[in-house]
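>>> please work out how this folds:
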Amino acid sequence: MDDDSPQARWERRTEMLLAVASLVFLASYAVLVLGQGLAASWRDACVTAMLGAWAIFAIDYAARWRLSGQGPRFVRTHLVDTLVLALPLLRPLRVVRLYEAVLRRRGEPRLTLQARVISYAGLSALLLGFSGALAVYQQERAAPGASIRTFGDAVWWACATLATVGYGDVVPVTPWGRTIAVGMMACGLALLGAVTGSFSSWLLQVFSREGDERPPGS
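Predicted coordinates:
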């Protein structure tokens, strides 16, 4: 049975809005970073859209904090939401919940737990990779001695970092670039662990099911 608490009802009502706000934030940030020679009016519009999206996240966070009745303990029990609010790089991850929200509204069956983890991890990796590439490109493109000079270089670096390969052919040299790199490495390890664990669990279930269906003595 679905949770019918005030906090759960609020989350169901706002999940689509938060997903749209995440897309607006990511699109505005991408235009701001990649739009070389962008007119001042467009840059202002992008900054305004990003601030508006952050305001929506902040209002949602404050409302859920109040409805939870947990007080300061809410921060500890909702670390991901706290990080999404505090770190711009993670805000596009709100889009990950959009797929399940659409299925729930249509009354369609959800995926199995393993399939959901793998699909969510894949989408999270895609969003994190794109956001991380944008952030590193913004910090590195004009830095002295930087090896990440184009957005293509930044995308290649983000893929290698999230995959925990780390070729080392292009690396960030600025303090903020390296800070972003540390976060990307941690996210890459977490996503890889989630996918590996879920895939292993699925294989164990398949083999166990085959063992149960095998005739005795075979």
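>>> use CA for all of it now, contacts and neighbours both
Fine.
>>> from what I can see Gly71 touches Trp65, true?
Yes. With contact defined as CA atoms under 8 Å, Gly71 reaches Trp65; the gap is 7.0 Å.
>>> who does the lengthiest helix in the chain touch, helix- and strand-wise?
Counting by DSSP state H, the longest helix found in the chain is helix 175-213. Based on contacts counted as 3 or more CA pairs under 8 Å, 6 or more residues apart in numbering; DSSP states H and E, the elements that helix 175-213 packs against are helix 113-140, helix 151-162.
>>> the structure of the following sequence is requested for comparison with the preceding one:
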Amino acid sequence: MSNRPAGAAAPEQTRWEQRTEVPLFLASVVFLLGYAVRVLAPHDTGPWPDIGLTLVCSTWLLFVVDYLVRLRQSGLGARFVRVHWLDTLVLALPLLRPLRVIRIYTAVQNRRDRPRLNLYARVMSYAGLSAVLLGFAAALAVYHQEHTAAGATILTFGDAAWWACETLTTVGYGDVSPVTPGGRVIAAMLMACGLGLLGAVTGSFSSWLLQVFTREDEKGPSGSR
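Next comes the predicted model:
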């Protein structure tokens, strides 16, 4: 039986995650592009809808392989699903893959040595990019749900993108909003995810500022002598 603390990754799993972090992030972008083609391309535009479906299915299979490899390497068995609930959710709903930035943020917060500036910058850039990708994914999903619904105010992808910007930034003008049950579920998820990503950015930025101020305070007395 493993003596690792609950939730601690096995060395093999850690190495795998380090090697696959960037490729899987790029696969997430390809998944979104395929989904965008599938949603936005008219169904009478030749092979484009089929190409979009191929990209979506092939990248999702990569996510499944990654999940199964980490499950086997973790040694947790069925407990992996509960311990790594975010990864399980992302596998079931691939449009939420930008949320995996939370794992990076958690790794920064749990570091026992002094955090490095470039690590904080990495979290902030990942969170910012993830917010953009998540907003784009939500705009696609809500447009897919809404544009043909009776009484819908989101009729074009431009309307959906504007709505996603309003929701992510918590402005909420209310000029466009989902009317279908599916659209409202997407809206609720985007609100929660947007708060999480904003928290990752502001938390990392605040931690970096505190680190800078602490270093300045440490330099102060010695510099005044």
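>>> circling back to that earlier point, more neighbours, Gly71 and Trp65 of structure 1?
Using other CA atoms under 10 Å as the criterion, Gly71 of structure 1 and Trp65 rank with Trp65 on top: 18 against 10.
>>> just give the nearest non-adjacent residue to that one, would you?
Phe74 (6.2 Å; CA to CA, 6 or more residues apart in numbering).
>>> hmm, Phe80 of structure 2 is touching Val69, no?
No. With contacts counted by CA under 8 Å, Phe80 of structure 2 stays clear of Val69, the gap being 11.4 Å.
>>> which one's more surrounded, the two?
Ranked by neighbour count (other CA under 10 Å), Phe80 of structure 2 and Val69 place Phe80 first, with 18 against 15.
>>> counterpart of that one in structure 1?
Under the alignment by TM-score structural alignment, Phe80 of structure 2 pairs with Phe74 in structure 1.
>>> can you tell me the helix or strand for its match?
Under the criterion of DSSP states H and E, Phe74 of structure 1 resides in helix 73-77.
>>> from what I can see the residue nearest to Trp65 of structure 1 touches Ser68, true?
Yes. Using CA under 8 Å, Phe74 of structure 1 makes contact with Ser68 at a distance of 7.4 Å.
>>> mutual contacts of those two, please.
Counting by CA atoms under 8 Å, 6 or more residues apart in numbering, Phe74 of structure 1 and Ser68 have no shared contacts at all.
>>> find the centremost residue of structure 2, please.
Nearest to the geometric centre of structure 2 sits Pro98, at 1.4 Å (CA atoms, centre = their mean).
>>> contact partners for it?
Residues near Pro98 of structure 2 by CA under 8 Å, 6+ apart: Ser28, Ser130, Ala131, Leu133, Leu134.
>>> buried ones in stretch 196-205 of structure 2?
Within stretch 196-205 of structure 2, the residues scored as buried using 16 or more other CA atoms under 10 Å are Gly196, Leu197, Leu198, Ala200, Val201, Gly203, Ser204, Phe205.
>>> list the residues that contact the second one.
Contact analysis of Leu197 of structure 2 by CA under 8 Å, 6+ apart lists Leu99, Val101, Ile102, Ala127, Gly128, Ser130, Ala131.
>>> what's the answer for the last one, then?
Under the criterion of CA under 8 Å, 6+ apart, the neighbours of Phe205 of structure 2 are Tyr120, Met124.
>>> show me what it aligns to in structure 1.
So, by TM-score structural alignment, Phe205 of structure 2 is matched to Phe199.
>>> for the first one, same thing?
In structure 1, Gly196 of structure 2 lines up with Ala190, judged by TM-score structural alignment.
>>> so which of the helices and strands packed on helix 175-213 of structure 1 is nearest Arg178 of structure 1?
Smallest distance to Arg178 of structure 1 across those (CA to CA): 8.5 Å, for helix 113-140.
>>> chain center to that closest one, what's the gap?
Relative to its chain's centre, helix 113-140 of structure 1 lies at 6 Å (CA atoms, centre = their mean, to the nearest Å).
>>> now the angle between helix 151-162 and it, please.
Helix 113-140 of structure 1 runs at 130 degrees relative to helix 151-162, counting by axes from the mean of the first three to the mean of the last three CA atoms, to 10 degrees.
>>> helix 113-140 of structure 1: average distance to aligned residues in structure 2?
Helix 113-140 of structure 1, aligned to structure 2 and superposed, deviates on average by 1.0 Å (mean CA distance after the TM-score superposition for structure 1).
>>> so what's Thr14 of structure 1 closest to, chain neighbours aside?
Asp60 (7.8 Å).
>>> what do we get in structure 2 for the one you found?
In structure 2, Asp60 of structure 1 lands on Asp66 (TM-score structural alignment).
>>> now do the buried residues in the helix or strand containing its match.
Using DSSP H and E, Asp66 of structure 2 sits in helix 48-74. Buried residues in helix 48-74 of structure 2, counting neighbours by 16+ other CA under 10 Å, are found at 48-49, 52-56, 59-60, 63, 66-67, 70-71, 73-74.
>>> cool, and stretch 152-164 of structure 1?
Residues Asp153, Ala154, Val155, Trp156, Trp157, Ala158, Cys159, Ala160, Thr161, Leu162, Ala163, Thr164 are the ones in stretch 152-164 of structure 1 that count as buried (16+ other CA under 10 Å).
>>> do the same with stretch 210-220 of structure 2
By neighbour count on 16+ other CA under 10 Å, the buried set for stretch 210-220 of structure 2 is Gln211.
>>> mean deviation of it from structure 1?
Relative to structure 1, stretch 210-220 of structure 2 is 1.9 Å off (mean CA distance after the TM-score superposition for structure 1).
>>> I'm done for today, thanks for sticking with me.
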